[in-house]
Structure formats: C-alpha cells, structure tokens
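> Only the shape, not the letters, is given here:
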C-alpha cells in the first residue's frame, strides 16, 4: 500500500489492521460465537454454546457473555479470559498475523448476503457523547453505567475481538461494488453455530485498499466538512465506547506520538446502511408495571407525545403502523389502538422514549418482534409497537439531533448479529 493511500486513510480515521485468524487445525464452527451482548436473558443459549464448544479452542473463552455479569465471579472470569488470550497467542491457536483489510460475506436464515469490511478505526476520531462533532459517532445514547465491567475486561487484555458494526452512508454502493470477492484470496469460510448462517472472509490487496481509501474520501467530501461525519456506530455502541475509555486511560501514561500504538485503534466491520442484507428492525416497548387507570395513562402518554389516540382492531393497528411512520400501536389486554403524532417530522421512537422517560416508577422492557410484544401486552401492562426505522434517516438524524434514543432499532434478529472470528492485538 502506498504512502498516499495510508495518508488518506489516516485523515479519515482508518488504518489497515493486523488481523489474527484461527489456525487451520481449529474447528471454525466451534471457534466462532455470537456477540456477548446477545441472549442476555437466556442462559440456556449460552449453556448450549458451551456444550457445542466443549474443550475446543473458541472465542467463547475470550469473551464475557453479559448473561453472567451479575453472577458474582467477574474477577475470576476476567482473569481466565485474559489468561486464555495469552495461552492462545503462545500455543499456535492463531495463524501468523495478517496486515490487511478483510471483505466479509455473511449469510443468515433471513438474508442471502450481508457485505462488510474489517478495518481499524482511530479512537481519537470517535466520540460517543450526544452532540459530538467527531468523524466517528454513536448512533444511539450510550449508557455510561454499562461501561465499567466492559472496561475491566479490556484493560490489560492483549487482544480484542470485534462485534462492532459501523455504518457508512453510501446510497450508490461505491465502496462495496468495487470489491469483487471472486478475485480475492479467501481467508476463511465457516458455518456458524445455532442458526447463525455462514461467514466468509477475503483478503484485500493494495489496489483494493486504495479503492477503499478513494471511496471513503469521496463519501466524506460529499458533505459540509465542518458538520459531516463519516461513520455511525450501528451495533456495539457500548463496546466501542469501552475501547475509547480504555484508550483514554492508556494515553495518559504515554508520551510522544501515539499514532503507532495498537490501543489507539479498534477493529470494526464497516457496513453500508443501504446494504440489502442489513435489516433495520424496530424494538418495541413493554410497560410491565401495573396500571390502575388505563384510560388516564393512555391520555397522559398521548399528551406527552403530542399525539391523537384512536382505538381500532388488531389488524388495522398493524396496518397503520406499517403505513405511517408517525404511528405507534398499543396493546393492553383486550384493547388496542394507535397514537398518531401531530409532528410528522419527529421520529416515533424519539417521541415515545422521551415520553416514557418522563413517567416515574415504570418498568419498561425492550422487545424484538411485534408478535412477542403483542402477546406480552395481552397478558399484562401495555405493549407499545413502533414502526420500522427508515435507514435513510439515520445519518441526518444523528447529524441534526446528536444521537437516537437507546434501543432505537436493531440490525436484524439475534442470530444475525456478528459472530467473533477475527482478533487483533491491542497491548
């Protein structure tokens, strides 16, 4: 890769990562496991993962599944994680390091292909705070209280394993259309456990990496440079925020130029927000608290959202949510209907979350799938069903409003989340 390409990438907060992949003798299906922040209320899922992995080398031994965060054994678990990383580095579990971007193809039970590109992003160019003007920004609110256990895992760990998906706004598909996997060396191809589909990785050469630099530079040049940003974190906001915090702590002990320090960067997968294989799914709300006066509660919520309430049948409710992005459905026992926002410029998820945040003492759960949410609302409390999130609004909303509320959308179903496969040294 030429110095000119390196300079362009550096200006855009991007570097070519040094990738670690499992050795040929490692079973890739047992090696790759789903992101640690998935199935957090399903310990049985993680028990099944452990059963599949058994004694084989696996990324399972290098992550802290969040389902176990409150088990009381965090210190010993983190010690085992970091020791496993050292052991794998010294016993031939990994191949020799590879300095390259990697094109990824992922299939799932829901989509034939989702394209991604593994790169390293400069944490000095990233800011997760609301209203940040950085080149790399969070797409949704970061809950700082969730960071300490993640920081403890990353602090002192020699490796990072990425599950962060970072989005680019590329309606013409200029980046990925210039990367032909058929002409690239295949690095790996694996079946993913528990309905995860498949994943393949392809090594980019100097010409392809120069194309990446040109494409990203053109995308960034398309906006007003003082307000535009290039990257929005779609999945893994808290993981990237953790990397940022650890880097800020590390940086305080360093002197001189830090551009070559591996801890300054984080390994992420870039995905085009318009990729046909990337599905934006709404995350519904279920108010589990007992509501003594449902009519008064619904009226108060409508007032807080500046919305009109209309009761209707279940089929009509779902049709309205599908057809109108400013409509929010509700289900409470044998009643259902819709809230219709008066402000057609406001995102439904923003209006709803801001209104719920104003209500003291309610217990809100975040639900994937309209059928699940509806069933919960029939049983107790109130289910609030959101319309699909329009991916075309993501970058303009973050640019204009700072960040989206927490749980604004999900990138596909749980089994479509990123599986750990690649690693990178950070210390």
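Alright, I've got the coordinates. Since this is a predicted model, take the numbers as computed values, not measurements. Numbers count the residues shown, from 1 in each chain.
> rest of the way, CA atoms for contacts and neighbours
Fine.
> which parts of stretch 188-198 are buried?
By 16 or more other Cα atoms under 10 Å, the buried positions in stretch 188-198 come out as 188, 189, 190, 191, 192, 193, 196, 197, 198.
> Surely the fourth one is in contact with residue 199?
Yes: Residue 191 is within contact range of residue 199, at 6.7 Å (criterion: Cα atoms under 8 Å).
> Need the overlap of contacts for those two.
Here residue 191 and residue 199 have no joint contacts, going by Cα atoms under 8 Å, 6 or more residues apart in numbering.
> List the residues that contact the closest residue to residue 34 other than its chain neighbours.
Residue nearest to residue 34 in three dimensions, not counting chain neighbours: residue 419, with 4.1 Å by Cα to Cα, 6 or more residues apart in numbering. Contact analysis of residue 419 by Cα under 8 Å, 6+ apart lists 32, 33, 34, 35, 163, 192.
> Look up how far residue 3 lies from the fifth one.
Meaning residue 163. From residue 163 across to residue 3, the span is 29 Å (Cα to Cα, to the nearest Å).
> where do the helices sit along the stretch 201-350 of the chain?
206-221, 237-251, 294-305, 314-323, 348-357 (DSSP state H, counting those that start in this stretch).
> Of all these, which one is nearest residue 66?
helix 237-251 (11.9 Å; Cα to Cα).
> Just the residues contacting the closest one, thanks.
Under Cα under 8 Å, 6+ apart, the answer for helix 237-251 is 123-124, 126, 128, 138-140, 142-143, 146-147, 150-151, 154-155, 164, 258, 263-264, 266.
> Would you report which members of those are assigned to strands?
Among these, the members found in strands (DSSP state E) are 126, 138, 266.
> you'd agree the second one is up against residue 127?
Yes: under the criterion of Cα under 8 Å, residue 138 is in contact with residue 127, at a separation of 7.1 Å.
> what about those two, which has more around it?
residue 138 (29 against 18; other Cα atoms under 10 Å).
> how much space between residue 75 and residue 153?
From residue 75 to residue 153 the distance is 9 Å (Cα to Cα).
> Included below, for side-by-side comparison, is a second structure:
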C-alpha cells in the first residue's frame, strides 16, 4: 500500500452492535442552520442512547452563549465513547450504500484524506482541492471543537472524476463477500444506509491502483486539454468544505509543535471522509440560485446592463449566448445571457455583478437558495432572483481545474436530509 496516497485505509471505529443506528447517526452540523426545531427533534430522537449528536456542535447554536461549555462537554463525551461505546473497528475502508429519497443508491468509500495532499490556499494546486471558495471566518468555531478532541466523525464528501467507474463500483460488485458492519434507518427522514468492511489486502491494493490512475498526468491532460501540464487533481471536495479546511488548519497548527518523525504519522495528519464518483446517477448536483432582497427588479436589470457594458460582458435577451440564466422578480421573469462572460461558469459572472451591485446598494441583501420552487415563492414576496441553469457534473471538475475554485455556494448535492450522517469515528489524538 502506497503510504503517501491522498486517500488511504484507516482504523475506523464503530459503536457496539446493540446501539440503534437511528439514534447513533446524526446529520451534518451545518444543515438546518435556521431551524432550531429540527435539532430539538434530533435531541429527542437520540435521547437515552449514545449518539454522534453528542460529538458535534450544530451550527444553529453557534451564536448562543455557553458554546465553550458545549465544546467541553463534546470533548468529555468523546473520551467516554472511546472507552465505552466505540468497541468495534475496521482496518481498511468502509463501502457505503445510502438509499436516497428518490430510491437511488449512492455508493461511497470511507477512508482517510492526507491533509498534506490538500490545501484551501488561493491558487494552490494540490492533489486534493476544495471545489468552492473557503470562507476563512467559518473555520475558527470548527477548529475550537477539533482542538482538544480525541475523536473525529466525518460529514466530508469527496468527489472523484471517474467516468470509467474504476474506484468504488468494483468494490460494490463484491459486497456480498464483505463483512457488513452496519445497516438501518437514519433519523428524521435520512433514509436507509448500510456499510461493509473492506479489509482484504487485494481490494485495498485495487483501490490504491485506481486512485493512482485517476491522478496520472496523462489522464488529467486528456480530460482537461486546456490545462495540459498543470498539476493533476485527484479528488475535489463535494460537501463539508469547511470541515476539511478546519482539519487542515488544526493540523498546520499542531504540526509546528511536533518533531519531524511525529509529523509523519500523527493521526491528526488525516481526516476521515467519504469518496463518491461524481458520475454516479445518485449524485445530483443542483445549482444554488441567488435572491436579492430590498431591491427593485427594474433597477437590478438596469444596473446589470450598465455593469455588462462596462465589463464588455455582452448581456442580451434570450438564451442564445454562452451563459444563460433567468432574472425573476415579483411580476416578471426574463431569460438573459452573456456573450462575453467574465468567469468560466455562469454563477461566477452573476456573482461578479452581485458584488458590484451590493457595493452600490447598502440596503440590498443576498441569500443563496437551491430549491427553485422556494426561489419562485421568494420572488412573489418581493425578491429578485437569478435562477441559474442546471449544473453539468463535468463543470464541477472543469471549474476547479480552470478557475482554481468555484464561486462560493455554486452547487448543492442533494436535499438537506441526504447530506452525510455522522456514523464512523477515528481517533485523532495519540
């Protein structure tokens, strides 16, 4: 096994078999951030049983007093679970099948990402990259949880650009020969999930070979001829961008205190994550639309035309040009397009205009909404929306390769209940 692989087998900890999965698993902490009732229901569901809910800090509570006390309790619970709850382990990967609301099955592999092969620094070209711009102000609260934590539990989902299905699907084809380590329903509409241990050395070698193949220079050059010769991209972050960034920031901080021999194999150098194939039919990538509030639709349209003229972006009515979108207000909706866009993807060109507009209209507010019916409802209430076109999966990797990162909040992977649930754990303290 290549020890320097960017994604490798891990010592993965699981709760005792008698602990109900529906109480143990909990949705990613950055979901339902405006819906306190969801987290109150989650607490009632988990009550009386060990739960990963007790190992994370839901972001809905970040603005409250008592956060420091919450984090201290999280750390104490981690130490307790390590001793009394996490009694099973997998040495390798876990192959995961998650049944979504649509009935489609999302396949994934849980293992550990080498944080030395990843960077969120602007302009960096490591093997593992964020797909979206990292907002550094979102890192400190998560760092506070990770600093002093004995455990991690992942909601990071990585994506591989694997059109030939070499990495994950061959493991799924052999699942009947693997040891099933969990199966059940996830709380509050999260759907069904099952996981199998992948520990056979031949399968581990097969995964590593596939991963090395995805990161080969000639494969990269053939797929992205416009970027020929640039550093290859093996994995991109699909979900959990700021969680992976926080793990990296903590590792960089900790690394300064360690001698070189400890830096090479300290457990905090890695971060547990699930890798999925972006080409899987179960991976739905939807655009996140932009909605402006406290503005007049006509004024936005006039400003857009003026901005386009000053940037030679070539705005026009209709979808005949390169980048088309719908500008929708309370009473009217128009399809517009740019002939000479200022960014590789439509969302980047729109965001450049919104930044310009917001700087000149301090009363305006912007929100990011990924559900089109919800956007249309906001327009009826006075919002002015930029409805973005369907997101082409190949645009995700192309956007990262050509543009460095995609603009913040470019896409969403599935509905909130379909985000990754915390199940697996890994020790990050020596």
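Looks like it came in fine. Computed from a prediction, not measured in an experiment: that's the story for all the values here.
> got the contact list for the alignment partner in structure 1 of residue 59 of structure 2?
Matched to structure 1 by TM-score structural alignment, residue 59 of structure 2 sits across from residue 66. Going by Cα under 8 Å, 6+ apart, residue 66 of structure 1 touches 36, 37, 38, 40.
> Three-state assignment for the closest residue to the last one other than its chain neighbours, please.
Using Cα to Cα, 6+ apart and skipping the chain neighbours, the partner closest in space to residue 40 of structure 1 is residue 67 (4.3 Å). Recorded secondary structure, residue 67 of structure 1: helix (DSSP: H, G, I helix; E, B strand; the rest coil).
> mind listing what residue 67 of structure 1 touches?
By Cα under 8 Å, 6+ apart, the neighbours of residue 67 of structure 1 are 37, 39, 40, 41, 42, 43.
> that older thread, out of the contacts of residue 66 of structure 1, which is most surrounded?
Going by other Cα under 10 Å, residue 36 tops those with 21 neighbours.
> contacting residues around it?
Neighbours of residue 36 of structure 1 in contact, by Cα under 8 Å, 6+ apart: 63, 64, 65, 66.
> Regarding it, which helix or strand does it belong to?
Following DSSP states H and E, one finds residue 36 of structure 1 outside all helices and strands.
> Show me what it lines up with in structure 2.
By TM-score structural alignment, residue 36 of structure 1 lines up with residue 29 in structure 2.
> Tell me how many other residues surround the corresponding residue of structure 1 for residue 266 of structure 2.
Using TM-score structural alignment as the criterion, residue 266 of structure 2 maps onto residue 261 of structure 1. Here the number of neighbours of residue 261 of structure 1 (other Cα under 10 Å) works out to 14.
> ok, residue 261 of structure 1 to residue 21 of structure 1 distance?
Counting by Cα to Cα - residue 261 of structure 1 and residue 21 of structure 1 are separated by 21 Å.
> contacting residues around the residue nearest in space to the middle of structure 2?
Closest residue to the average C-alpha location of structure 2: residue 239 at 0.7 Å, with Cα atoms, centre = their mean. When the contact criterion is Cα under 8 Å, 6+ apart, the partners of residue 239 of structure 2 are 155, 156, 157, 158, 413.
> Mind listing what's buried along stretch 346-356 of structure 1?
347, 348, 349, 350, 351, 352, 353, 355, 356.
> Quick one: residues contacting the first one.
It refers to residue 347 of structure 1. 325, 326.
> That one maps to what in structure 2?
So residue 347 of structure 1 corresponds to residue 345, using TM-score structural alignment.
> now residue 390 of structure 1
Per TM-score structural alignment, residue 390 of structure 1 is aligned with residue 392.
> Excluding residues flanking it in the chain, which one is nearest its match?
Using Cα to Cα, 6+ apart, the nearest residue to residue 392 of structure 2 is residue 285, at 7.8 Å.
> if we can go back for a sec, quick check: the match of residue 36 of structure 1 vs residue 275 of structure 2, distance?
19 Å.
> quick one: contacts for the alignment partner in structure 1 of the residue nearest to residue 392 of structure 2?
Alignment note: residue 285 of structure 2 maps to residue 280 in structure 1; criterion TM-score structural alignment. Residues in contact with residue 280 of structure 1 (Cα under 8 Å, 6+ apart) are 388, 389, 390, 391, 409, 410, 411, 412.
> Please repeat the previous calculation with a cut-off of 7 Å.
Residue 280 of structure 1 makes contact with 389, 391, 409, 410, 411, 412, according to Cα atoms under 7 Å, 6 or more residues apart in numbering.
> Just confirm the fifth one contacts residue 281, I think it does.
Yes: under the criterion of Cα atoms under 7 Å, residue 411 of structure 1 is in contact with residue 281, at a separation of 6.2 Å.
> neighbour-wise, which of residue 163 and residue 3 of structure 1 wins?
Per other Cα under 10 Å, whichever of residue 163 of structure 1 and residue 3 has more neighbours is residue 163, with 24 against 8.
> give the contact list for the more buried one.
35, 236, 268, 418, 419, 420.
> Equivalent analysis for residue 302 of structure 1, please.
Residue 302 of structure 1 sits next to 308, 309, 339 when contact means Cα under 7 Å, 6+ apart.
> which among those end up buried?
309, 339.
> Redo the contacts of residue 302 of structure 1 as CSV? Include distance to residue 322 of structure 1.
Formatted as CSV, those follow (distance: Cα to Cα, whole Å):
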residue, distance to residue 322 of structure 1
308, 17
309, 17
339, 13
